[in-house]
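Asker: take this sequence and fold it.
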Amino acid sequence: MFALIGNRAGGSRGRSQGLYPGAEERRVLPRPLRRVVRFCVSLATGRIYIPEHTGTIATFGFFAVVGLYGMSLGGHTQTVAQATTAAAGFAIEDVRVSGNDQTSEIDILQLLGLDGTTSLVALDIDAARRKLSELPWVQYAEVRKIYPKTIEVMLKERRAFGIWQHGSELSLIEKDGSVIAPLRDNKFASLPLFVGRDAEVAAASFEDEMSGWPELKGRVKAYVRVAGRRWDLHLDNGVVLKLPENNVAKALAVLARLEKEQGVLGRDIAAVDLRLEDRTTIQLTGAATERRKQALEARAKALKKSGEQI
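Answerer: Okay, here's the model as predicted:
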């Protein structure tokens, strides 16, 4: 019994090896390749249905991909996008600008390159904001798209504090001394004038110090920085006040007392020197000096004549 089963098993193996010689040596394709081979066989035997015009569509798709790749390499993608979206009805036709007191709308349109055919879709908001921030008066800019044909530009402009004269140049400055733009007209003539090297940097602090003397401040035509250390005040009547480097408030208090007691600023004088704490020097004008000289000479003659008569 056991022998019979064993022979059958052995015979079965023999038959298997006889019927399929070399079966163990056959190579089996990897699973991904099997699918590719089955697809190719099905495509060749007609078991897969291919819709009409598939080749035409594939050809156009191929050329479209090649064209897009070529535009990308040539840097023409933005231009094509502009033209395509503008033709589709997204050309910018309305620009709303707010916050531009000193900045011209024409300058804004030219800087952004808006010519009536610019596409709203293709407009680079970040690049537009950076360009607007480069304008002299613009401190901050915001650009927003409003579909289908409008952009909104909101500006925050810098504020002019004074006029700075350096050499023969006149510039508008902010309170921190930053230069805004050259002075081109008389629109800002009412702003204080600061003259000299480093005057723009020290202007704000000194102007605040002068706020305690409003009447004198109202008569100042120019604040002149001397050697980067102290100030001379040029008044509206031509008188020059020479202030010390330190203790400016004390010097101005002395001047206020002289003005109250003697009306010194209304006299024919050229300058008041307040730089020394223990004395105040007053410089006369040329005409006043000549008159004083003549008066002294006349007095001397009168005294001499009086002495001779005695």
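
Asker: please make it C-alpha for all contacts and neighbour counts, starting now.
Answerer: OK.

Asker: what ranges do the helices span in the chain?
Answerer: Using DSSP state H, the helices of the chain run over 2-19, 31-45, 54-74, 77-85, 105-112, 125-133, 199-209, 214-219, 248-262, 286-309.

Asker: just these: most buried one?
Answerer: helix 199-209 (a mean of 18; mean count of other CA atoms under 10 Å).

Asker: quick check, central residue of the chain?
Answerer: In the chain, the centroid-proximal residue (CA atoms, centre = their mean) is residue 133; its distance is 3.6 Å.

Asker: quick one: contacts for that one?
Answerer: Residue 133 makes contacts with 139-141, as judged by CA atoms under 8 Å, 6 or more residues apart in numbering.

Asker: quick one more, to check against the first:
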Amino acid sequence: MEARGEPRGEPRPESRGEPRPEPRPEPQGAQQGGARVYHRAPRRDPAPSRWQYRMQRLWLTPYFRILARVGVPVFLLAMAVGLYAGNADRRAAVVGVYEDLKDKFQARPEFRVGLMSVEGASPELAEAIRARVDLQLPMSSFDIDLDAVRARIEELDAVAQAELRVRSGGVLQVAITERVPVVLWRLGDRLEMLDEGGFRVAGLAARTDRPDLPLIAGEGADRATAEALELFAVAAPILPRVRGLVRMGERRWDLILDRNQRILLPEADAVAALERLMALDKAEDILARDVLSVDLRNDNRPTLRLAPFALNEHRKAQGIDVSGSEL
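Answerer: Prediction:
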């Protein structure tokens, strides 16, 4: 009888003289009820370790990422620079190379300034500006302190404002806003020209050098130049007779006319008071009469002071005996 499970007609390995194959090792497990049960090796846990978890959480922190990506390289670079610069000879060599490159760059022809142009100023003021600046041209534009030069120019009384810039072609352009004198100010023996803001423009030797400018006098008159110009404008109808304005006690004005006539203006609203007098003079021709002064300091009671002869004539007209009065 043939053994079950072996192929029929197939000789056994022993019968052929071949060595019998060793049996395969049985997988671990036990056979229960005709079924084989296998015990597999435990699978690796995919969860990270505690150290890996902490590193992942730390890497998710924005500041840590910035520190790792930026801070560490910067620290290493700074440490390398510090180590290199720790030697005095190396530092001196680096500074020398930098200074040499800077000097060569600043000395390039396109940065050289050879001319200075002054615009908006009279010839006399332009010469004063050139002497004030005193630049040794040609020189590099990097060696010119424009702010300091502007400050020196604006120290001149006749200069209201100065603007400086270096133009192409090596030209230093100076644009000047010159003060325009509009009035003369006499204080003691000193005579000066002022602009509309009361700022000094220049001194003057004699009044006859600028007869076209009106005259103000007295302490503090320069601080009230704007009001003085308004009064001169109101007095335009009698301007040929006006000799000037005198500041009284640094509070108010007296308008001085020829024939020694004086108009005493109030401390407040002097322009309005003078306008009323100009209207009255146009109607009654008061200032053409023999009047010494017109006192407008009291708005409710203007006062006229007549000359002695006119006063006697007025008294005669009223029937008053003036035989004993002085003429």
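
Asker: quick check: the aligned residue in the second structure for the residue nearest to the centre of the first structure vs residue 175 of the second structure, distance?
Answerer: Residue pairing (TM-score structural alignment): residue 133 of the first structure is matched to residue 154 of the second structure. Look at residue 154 of the second structure and residue 175 of the second structure: by CA to CA, to the nearest Å, they are 11 Å apart.

Asker: closest one to residue 272 of the first structure among the helices of the first structure?
Answerer: The closest of the helices of the first structure to residue 272 of the first structure is helix 248-262. By CA to CA, the value is 8.5 Å.

Asker: contact partners of the closest one?
Answerer: For helix 248-262 of the first structure, contacts defined as CA under 8 Å, 6+ apart pick out 209, 243-244, 264-265, 274-275, 277.

Asker: which two among those are spaced furthest apart?
Answerer: Distance extremes for the contacts of helix 248-262 of the first structure: the farthest pair is 209 and 264 at 22.3 Å, using CA to CA.

Asker: picking that back up, wait, which of the helices of the first structure is closest to residue 184 of the first structure?
Answerer: Taking those one by one with CA to CA, helix 105-112 is closest: 16.5 Å.

Asker: distance of residue 138 of the first structure from residue 155 of the first structure?
Answerer: Distance, residue 138 of the first structure to residue 155 of the first structure, by CA to CA: 7 Å.

Asker: can you count the residues close to residue 256 of the second structure?
Answerer: Other residues near residue 256 of the second structure come to 19 when the count uses other CA atoms under 10 Å.

Asker: what does it correspond to in the first structure?
Answerer: Per TM-score structural alignment, residue 256 of the second structure is aligned with residue 234.

Asker: can you tell me the closest non-neighbouring residue to that match?
Answerer: Using CA to CA, 6 or more residues apart in numbering and skipping residues adjacent in sequence, the residue nearest residue 234 of the first structure is residue 240, 4.7 Å away.

Asker: my read: the one you found touches residue 231, true?
Answerer: No. Here residue 240 of the first structure lies out of contact with residue 231, judged by CA atoms under 8 Å, at a distance of 10.3 Å.

Asker: which residue in the first structure lines up with residue 166 of the second structure?
Answerer: By TM-score structural alignment, residue 166 of the second structure lines up with residue 145.

Asker: enumerate every residue touching its match.
Answerer: So residue 145 of the first structure contacts 120, 151-152 (CA under 8 Å, 6+ apart).

Asker: same check on residue 214 of the second structure?
Answerer: Here residue 214 of the second structure is in contact with 182-184, 232, 243-244 (CA under 8 Å, 6+ apart).

Asker: swap the cut-off to 7 Å and go again
Answerer: Contact analysis of residue 214 of the second structure by CA atoms under 7 Å, 6 or more residues apart in numbering lists 183-184, 244.

Asker: check residue 153 of the first structure too.
Answerer: By CA under 7 Å, 6+ apart, the residues touching residue 153 of the first structure are 96-98, 142-144.

Asker: what separation is there between it and residue 120 of the first structure?
Answerer: Counting by CA to CA, the gap from residue 153 of the first structure to residue 120 of the first structure is 13 Å.

Asker: what residue in the first structure is paired with residue 197 of the second structure?
Answerer: Using TM-score structural alignment, residue 197 of the second structure sits opposite residue 176 in the first structure.

Asker: what about that match, neighbour count?
Answerer: Counted with other CA under 10 Å, residues neighbouring residue 176 of the first structure total 13.

Asker: quick one: contacts for it?
Answerer: 201, 204.

Asker: so how far is residue 205 of the first structure from it?
Answerer: 9 Å.

Asker: and if you look at residue 259 of the first structure?
Answerer: On the measure of CA to CA, residue 259 of the first structure and residue 205 of the first structure end up 25 Å apart.

Asker: what sits up against stretch 282-298 of the first structure?
Answerer: Contact with stretch 282-298 of the first structure is made by 268-273, as judged by CA under 7 Å, 6+ apart.

Asker: nearest residue to residue 235 of the first structure in space, ignoring adjacent ones along the chain?
Answerer: residue 220 (4.4 Å).

Asker: circling back: format the contacts of helix 248-262 of the first structure as CSV; extra columns: distance to residue 215 of the first structure.
Answerer: Formatted as CSV, the contacts of helix 248-262 of the first structure follow (distance: CA to CA, whole Å):
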residue, distance to residue 215 of the first structure
209, 13
243, 17
244, 20
264, 15
265, 12
274, 18
275, 21
277, 23
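
Asker: now the buried members of those residues.
Answerer: With neighbours counted by 16 or more other CA atoms under 10 Å, the contacts of helix 248-262 of the first structure contain buried members at 243-244, 264-265, 274-275.

Asker: tabulate those residues (TSV), appending distance to residue 216 of the first structure.
Answerer: Shown next, in TSV, are these (distance: CA to CA, whole Å):
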residue	distance to residue 216 of the first structure
243	13
244	16
264	13
265	10
274	15
275	17
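
Asker: which position in the first structure pairs with residue 177 of the second structure?
Answerer: Match for residue 177 of the second structure (TM-score structural alignment): residue 156.

Asker: contacting residues around the residue nearest to that match when sequence neighbours are not counted?
Answerer: Leaving aside its chain neighbours, residue 156 of the first structure sits nearest to residue 140 (5.1 Å; criterion: CA to CA, 6+ apart). Contacts for residue 140 of the first structure (CA under 7 Å, 6+ apart) come out as 133, 155-157.

Asker: do you know how far residue 140 of the first structure is from residue 147 of the first structure?
Answerer: Per CA to CA, residue 140 of the first structure is found 23 Å from residue 147 of the first structure.
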